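> Compute the structure for the input listed below.
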Amino acid sequence: ATLSGKGGAGTIGRLREGFGLDDLDVTTNAQGDLELSAGTHISDNVYTDVTVGADGRAEVNLNLTLTPNVTARGSVGSDGTTGIGVYFEKDY
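As a prediction, the model looks like this:
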């Protein structure tokens, strides 16, 4: 289940705007636990989001747009998991 706040003037949209966020999502993970994600652009080419689960787990993601087609992404979780990658994306 997902309650997304990327647009519109609903409750999530008003909260998103009130906190100055680009995204605010309430979801459930594969185990059915509630998760809250909040994200924003901290500069023109840097986007970050934080996800916090009802189980206490948290994750921070950072996306750096290098070119219109290349993005570097990194993440770190409260459980010690980390990830990094460079992604090529192209719309056809």
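> all contacts plus neighbour counts: C-alpha atoms, from now on.
Noted.
> Three-state assignment for Gly18, please.
Under the three-state scheme (DSSP: H, G, I helix; E, B strand; the rest coil), Gly18 adopts helix.
> The longest strand along the chain: which residues count as buried?
Counting by DSSP state E, the longest strand found in the chain is strand 34-43. Neighbour counts over strand 34-43 (16 or more other Cα atoms under 10 Å) mark 34-41 as buried.
> Run through who's touching the next helix or strand after that strand.
Downstream of strand 34-43, the first helix or strand assigned by DSSP states H and E is strand 46-53. The contact list for strand 46-53 (Cα atoms under 8 Å, 6 or more residues apart in numbering) reads 33-42, 58-65.
> one more, for comparison:
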Amino acid sequence: MSAMRLSRSIVGEAEARAVARVLLEDGYLGMGAEVRRFEEELAAYLGVKPAQVVTTNSGTAALHLAVDAVAAGCAVKDGRPEVLVPSLTFVASFQAISA
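The predicted structure follows:
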């Protein structure tokens, strides 16, 4: 039985060289000088301070940060804000809230 491919990564030679360069120069893919420069460029494009831009390596990590940011601003009695979501949602949404 042959395996069925659901998706295939499309990475060209230029992208592969860029990743190799970052790994060899910085040692990091998810943080380091390249990410800092990207965040600074994004901040300039958006017209905000660089400290106001944070990139993440996944949508799940972004959800965790978003929930933490919103929860920090909530005034609640028992220390746990109530978060309402649809009954049918992606598991990462629930995990970010429950964490």
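> Next, the TM-score between them, please.
Once superposed, the chains reach a TM-score of 0.29 (TM-score structural alignment, normalised by the length of structure 1), with 52 aligned residues with a Cα RMSD of 4.7 Å.
> quick revisit: tell me the two of the buried residues of strand 34-43 of structure 1 that are most distant?
Leu34 and His41 (24.1 Å; Cα to Cα).
> Including distance to Thr51 of structure 1, could the buried residues of strand 34-43 of structure 1 go into TSV?
Shown next, in TSV, are the buried residues of strand 34-43 of structure 1 (distance: Cα to Cα, whole Å):
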residue	distance to Thr51 of structure 1
Leu34	10
Glu35	7
Leu36	6
Ser37	4
Ala38	7
Gly39	9
Thr40	12
His41	15
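> May I see the buried residues of stretch 13-26 of structure 2?
Those would be Val22, for stretch 13-26 of structure 2 by 16+ other Cα under 10 Å.
> Over to Thr60 of structure 2. Which of the three states is it?
Thr60 of structure 2 ends up helix, using three-state DSSP.
> Now Leu42 of structure 2: which helix or strand?
helix 33-46.
> Tell me the buried residues in that helix?
Buried, per 16+ other Cα under 10 Å, within helix 33-46 of structure 2: 35, 39-40, 42-43.
> now the helices: where do they sit in structure 1?
Under the criterion DSSP state H, structure 1 carries helices at the ranges 11-19.
> For the helix or strand containing Ala14 of structure 2, which helices and strands make contact with it?
When elements are assigned from DSSP H and E, Ala14 of structure 2 belongs to helix 13-25. Contact partners of helix 13-25 of structure 2 among helices and strands, from 3 or more Cα pairs under 8 Å, 6 or more residues apart in numbering; DSSP states H and E: none.
> what angle separates that helix from helix 33-46?
Here helix 13-25 of structure 2 runs at an angle of 120 degrees relative to helix 33-46 (axes from the mean of the first three to the mean of the last three Cα atoms, to 10 degrees).
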